[in-house]
Structure formats: structure tokens, C-alpha cells
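Student: here's my sequence, what's the structure:
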Amino acid sequence: MSDVIPKECSSRQYHDSDLSFNWETMVFFSQCDAVNKNLNLNELLKLTSDVAVEDFNRRGMSREVLNENGIAILVSRDSFRFHKFPKENQKIVVRTWEEKSEPLQFVRAVEIESLDGEKLVSGITAWLLIDLNQRRIMPIKKFDSMGLRTPTEKKTEHDCLPFGKIQIPEDMTLWDERVIKYTDLDANGHTNNSRYAAFAVDALPEQFQSKVFKDFRINFAKEAMLGQKVKVFGKIEENENKLFILGKAEGETSFEVELCW
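Tutor: Down below sits the predicted model:
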């Protein structure tokens, strides 16, 4: 087998003059759903997390450097609006940049466009800084005092829903159960954030699994650990064109999802 990457599948990564990080890539068939050939929600989370991590890497904040300083950066909340779903074999640009931080979380914007500039997805995400020694959230100011990054005051307008608390209804119905397996874990040994989106979609009633949604919000609460059973609850609110999903592990909230159409 040739080790030459075909030109049409090649990717390019670079920073713009405004320090936004760009990743030109392609949507592969393995990343898409079986009905619409659209990028899966869990693959969207993989893509947007990976581009954020690579941005940190190139700015001197690799996972190794952070670990040496007793720090981890974990995604906490994501909100995305779909103007047009990225599709199988489509060449895209994923663009991300940091915005002005909140006291206890980084704020990061993300956009996905076609190579000819058509807006496909826009999003805003929140990331927590974890003190690995104290096992608690670290204030962003304390991190900035370490000199690992230059804070930004940048703030832009976003057309997606704001990240924030998801108002989960009380009368949820059990939709699915699953156990956290080895392949759900990432290189940190944690259940990868993208897996929770897969759990949510797999739990949906069949007629909603292929539905083209307009907005997607997911909040991460407590990690589901290897071997734990995750119970996935849901509720559809047809009159409001939205549905809610709640994942619980050992009786505690693991993740929350809101999907709107």
C-alpha cells in the first residue's frame, strides 16, 4: 500500500494573523451517518476538540507541558448551530480561536466552512482548568500568572445558542442503558467527550436518529468511568421543536443534551 496521501485528502493547519487556528480537512465517510451522509454529532465533537488541542499545542500548551505543571484542560460545555451539515467527502475548514475568559473557564469559538467560504457550523465552547494535584477547578487568573498563555480580550458575536445550564425536564423516560468500555476511553484514560454525543444519538427513537437538527448543546457534568453503567433518559417536546437527553452513571448526572429542529 502506498504511503502517499492523495492530494484531495491532504490537510493543512495554520494560524491566521488574528491568531485564529485553521485546519483544512475532509469529511470522511466513516464520520457520517447512514441516512443523510451528514457528519455525526460525536464526530463533530472529536473534530472541534482536536482542533482546539492542536491550537494549544502550537502555542506551547501541549498535554505534556500542562501535565508537567499539574494542569489539565477539559471541555465543559458545547453549543453548535448547523447552517448546513458538513457531508461525506466535503472539503472543509475548521477555524477556532480563544475569546475573553470567564473567571473559571476558557471560552473558545469555532466555525466550520466549506473551502469556498460557505458557513456550515458555528459554535461556542467552554473549557475548565483542572488542578491535578488539588483535584479541583483552577481560576483562569491563576493559570495566566504562570505565563503559559497570553490572555485575550477578544469577544465576537455568535449566532448559536449560548452555552449555559440546560433546563432538563423532570419527567424523563429511560431510553437506553450502556456500559463504558475500553474503546470509549481516550489517551488520558478518560471517557472521551465525543462518546457522550454517541450515547445520546444511539438512545434516540429511530425517527429522530436521522433528523437534521438546527441546534445542539451538550454539557458535561461527571465523567462516567470504565465499567460503569450509563442510563440515558429522554423527553421529546414536539410543540417546542426540541428534545432533551440526560445521562446518569451510578445515579449521578454525567451529561445533558438539548437538540432543536
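
Student: drop to CA atoms for contacts and neighbour counts, all remaining ones
Tutor: Fine.

Student: what separation do you get for Val179 and Lys248?
Tutor: From Val179 across to Lys248, the span is 11 Å (C-alpha to C-alpha, to the nearest Å).

Student: more neighbours: which of those two?
Tutor: Ranked by neighbour count (other C-alpha atoms under 10 Å), Val179 and Lys248 place Lys248 first, with 21 against 15.

Student: which residues are contacting the one helix or strand Val51 maps to?
Tutor: Using DSSP states H and E, Val51 sits within helix 41-58. For helix 41-58, the surrounding residues in contact (C-alpha atoms under 8 Å, 6 or more residues apart in numbering) are 21-23, 31-32, 62-63, 75, 94-96, 110, 193-198, 201.

Student: so which of those are in helices?
Tutor: Secondary structure assignment by DSSP state H places 63, 193-198, 201 of the contacts of helix 41-58 in helices.

Student: tell me the one of the residues you listed nearest Ile218?
Tutor: Ala197 (7.8 Å; C-alpha to C-alpha).

Student: give me the number of residues near the closest one?
Tutor: Neighbours of Ala197 (other C-alpha under 10 Å): 25.

Student: the residue nearest to it when sequence neighbours are not counted and Asp50: what is the separation?
Tutor: Nearest non-adjacent residue to Ala197, counting by C-alpha to C-alpha, 6 or more residues apart in numbering: Asn42, 4.9 Å away. Remark: distance between Asn42 and Asp50 (C-alpha to C-alpha) = 12 Å.

Student: more crowded one of those two?
Tutor: The residue with more neighbours, out of Asn42 and Asp50, is Asn42; 20 against 13, by other C-alpha under 10 Å.

Student: hey, where'd the strands end up in the stretch 51-200 of the chain?
Tutor: Taking DSSP state E, counting those that start in this stretch to define them, one finds strands in the stretch 51-200 of the chain at 71-82, 91-102, 105-114, 119-131, 136-137, 173-179.

Student: and this one, so I can compare the two:
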Amino acid sequence: MATGVYTAYKKDGTEYYRVSLTCQNKHISLGSFDDYKTAAAVYSEANAIVRDEKSSHFVNAAEKITSYSSCTSALAFEKFMILLNLRDNNIYIKTPVYLCDKYFLYFFSPEIVLTFDIEDLFYYSGHKIMSRGGYFFVNDFGMQTSILARFGIRSHSVKGKDYLFRNGDEHDFRYSNVAIVNRYNGVEQIEKNGRILYKTRIHINGNYTIGTYTSENEAAIAYNRAIDLLAEQLPDFKNYTRNYIEGLSHIEYASIYNTVKISRRFRRYIEQLGLTY
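Tutor: Below you'll find the model as predicted:
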């Protein structure tokens, strides 16, 4: 039996092989396999990685690995990256992270590499990133949470409209690269006659414009007021998510709330529902 390969048995008595490696006083599981030949190859390749010095045939992770298949044929890519980071940076992290200066790379696959600020290392060292429909998420307290939520980006936000990547790289999640254009529910930043304005809409069997405002706070509060007006007669609107505006006192919020203007079209719609102001 090769070093690092251990025989185990399933509940039905079927034999399989567990593979593990000890490096820098860390016991690292490399997986379970049905055949001995694959298990032995996994251990051999993993051992070669951690014993080898930084050499040309192991591509520098910061340059995005393009030759993973030439480095290993049996070892899983995730394990490959974990071992590579351990070898080069002397730190064991159980997710496929590679540490760089002031940032780190998360190797989702050999083709997809995500970049994060170093302050996010603790979080992503304990949360595995997954993907569906082009969006990345983690399981957090039993819930699927978009990694964009850490920037305050809402789940239904649209890339290029509500948020954007300043350098054009949609895999660069450093805080300096992610710009939030529209922070609040129902609020969209627009440009008119060279001025930045904020248009507020609400969706009720179609989009209704609540108004256009000169400040983002006013637009966000207008959305809240529209929900409150509708909720007086339509219970379903009580469940709509209202905007929380940071940096405003209760008095400042109330002042804007009581004076914010609502469009005539929206007022007429409410009147048709039998609501009154």
C-alpha cells in the first residue's frame, strides 16, 4: 500500500481508498477513490507539489494557472491550488485561495479566477464559492448568499446599470473596483441635461414612476412613502422591502418623508384604488 493511501469500506462492504497528506504539521484530506491506482497517483502528485520549490513548470498562481492539466492528471484542481498556496505561502487554507501582496486570488476553476482584498480572506477561507447563471454565491447560515451582498448590492440589481466594475474585469471583487450606481430599491440614477438625477419607480402590474429627484436620499424615501400609501389599502405591499437610508436622523427623515412629491400619474392610480391622501 502506497504512503498516504488507506483502505476503507462503505456500508455495503465495498472497498475504497482514502488519500491524505501531512505537510507542515497539517493533515490534509485529498479525497476518496474507488480504485487504488488513482488514489496512489493523487498522493504522488500532491507530494510532488509540496516538495517542489517554486519552479517554472508550476505556473505562478498570480498569472492565472493555464497549465494545470500538465501538472497533474489525478489531483482535483481545488486540492492542487490549496497545496500550491501552502507550498508558496506557508499557510493552509481549505478553499482554493492563493495569497498575493494586499489581495488574494480565489481559483474557482482553471479558467475563472476571482480577485479579493486581503480583508476578505477570513470570510472566504471558510466559505466556498459556487456559481449559478453567471452569479457567484456562498452558503451562509444555510442560505445562498450572493457575494455581491457584501458590497450592499441587492439581489435583483443589474450589472452595468445598478453596479459596475471600474476596470472592466467582472471577476475583480476588490472594493476599489466595485462601484454601486443605484443603492436603493426602486431608485435609478439618470442624467438629464448634464445633471445627475434620481428616478423612483415601483412595480405594480407594470412600472409606475413615483417621481424624479435631485438627491438619492429623497428618491429612496419617496419609494418608502409610496409603499406606505399603497399598504394602507393593499396588505401585500406591507411585505415590500423599504429602503434604509444611512446618515439621516429621525427628524431629517421625517422632514423629507412629509414633503417629498409624488407624481400625478401615481396619485391617480392610488385614487383609482380608492385611496386618499
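
Student: can you pull the TM-score for these?
Tutor: Here the TM-score for the pair of chains, by TM-score structural alignment, normalised by the length of the first structure, is 0.23; 110 aligned residues with a C-alpha RMSD of 6.4 Å.

Student: gap between the residue nearest to Ala197 of the first structure and Leu129 of the first structure?
Tutor: 23 Å.

Student: with Gln207 of the first structure instead?
Tutor: Counting by C-alpha to C-alpha, the gap between Gln207 of the first structure and Leu129 of the first structure amounts to 38 Å.

Student: give me the more crowded residue out of those two.
Tutor: Set Gln207 of the first structure next to Leu129 and count neighbours by other C-alpha under 10 Å: Leu129 wins out with 21 against 7.

Student: right, and the more buried one touches Asn67 too?
Tutor: No - between Leu129 of the first structure and Asn67 there is no contact under C-alpha atoms under 8 Å: 11.7 Å.

Student: mind listing what's buried in stretch 248-259 of the first structure?
Tutor: Within stretch 248-259 of the first structure, the residues scored as buried using 16 or more other C-alpha atoms under 10 Å are 248-249, 253-259.

Student: farthest-separated two in the residues you listed?
Tutor: Ala249 and Leu259 (21.1 Å).

Student: returning to what we had before: want to throw the strands of the stretch 51-200 of the first structure into CSV with distance to Lys231 of the first structure?
Tutor: Below are the strands of the stretch 51-200 of the first structure laid out as CSV (distance: least, C-alpha to C-alpha, whole Å):
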stretch, distance to Lys231 of the first structure
strand 71-82, 20
strand 91-102, 32
strand 105-114, 28
strand 119-131, 25
strand 136-137, 26
strand 173-179, 5
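
Student: what's the closest of the ones you listed to Asn219 of the first structure?
Tutor: Among the strands of the stretch 51-200 of the first structure, strand 71-82 comes nearest to Asn219 of the first structure, with 4.5 Å by C-alpha to C-alpha.

Student: by contact count, what packs against that closest one?
Tutor: Applying 3 or more C-alpha pairs under 8 Å, 6 or more residues apart in numbering; DSSP states H and E, one finds that strand 71-82 of the first structure makes contact with strand 119-131, strand 215-220.

Student: 10 Å instead, please
Tutor: The helices and strands touching strand 71-82 of the first structure, judged by 3 or more C-alpha pairs under 10 Å, 6 or more residues apart in numbering; DSSP states H and E, are helix 41-58, helix 63-68, strand 105-114, strand 119-131, strand 136-137, helix 193-203, strand 215-220, strand 252-260.

Student: adding distance to Ser79 of the first structure, write the ones you listed out as JSON lines.
Tutor: Listed next are these as JSON lines, based on distance: least, C-alpha to C-alpha, whole Å:
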{"stretch": "helix 41-58", "distance to Ser79 of the first structure": "10"}
{"stretch": "helix 63-68", "distance to Ser79 of the first structure": "24"}
{"stretch": "strand 105-114", "distance to Ser79 of the first structure": "10"}
{"stretch": "strand 119-131", "distance to Ser79 of the first structure": "5"}
{"stretch": "strand 136-137", "distance to Ser79 of the first structure": "21"}
{"stretch": "helix 193-203", "distance to Ser79 of the first structure": "12"}
{"stretch": "strand 215-220", "distance to Ser79 of the first structure": "4"}
{"stretch": "strand 252-260", "distance to Ser79 of the first structure": "9"}
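
Student: what helix or strand is His27 of the second structure on?
Tutor: Here His27 of the second structure is assigned to strand 26-33, by DSSP H and E.

Student: Val178 of the second structure contacts Thr115, doesn't it?
Tutor: No - with contact defined as C-alpha atoms under 10 Å, Val178 of the second structure does not count as touching Thr115 (11.5 Å).

Student: returning to what we had before: highest neighbour count among the ones in helices among the contacts of helix 41-58 of the first structure?
Tutor: Tyr196 (27 neighbours).

Student: now that residue. Nearest residue, chain neighbours left out?
Tutor: Leaving aside its chain neighbours, Tyr196 of the first structure sits nearest to Phe255 (7.0 Å; criterion: C-alpha to C-alpha, 6+ apart).

Student: same check, this time on Ala198 of the first structure
Tutor: The spatially closest residue to Ala198 of the first structure, leaving aside those adjacent along the chain, is Asn42, at 5.3 Å (C-alpha to C-alpha, 6+ apart).
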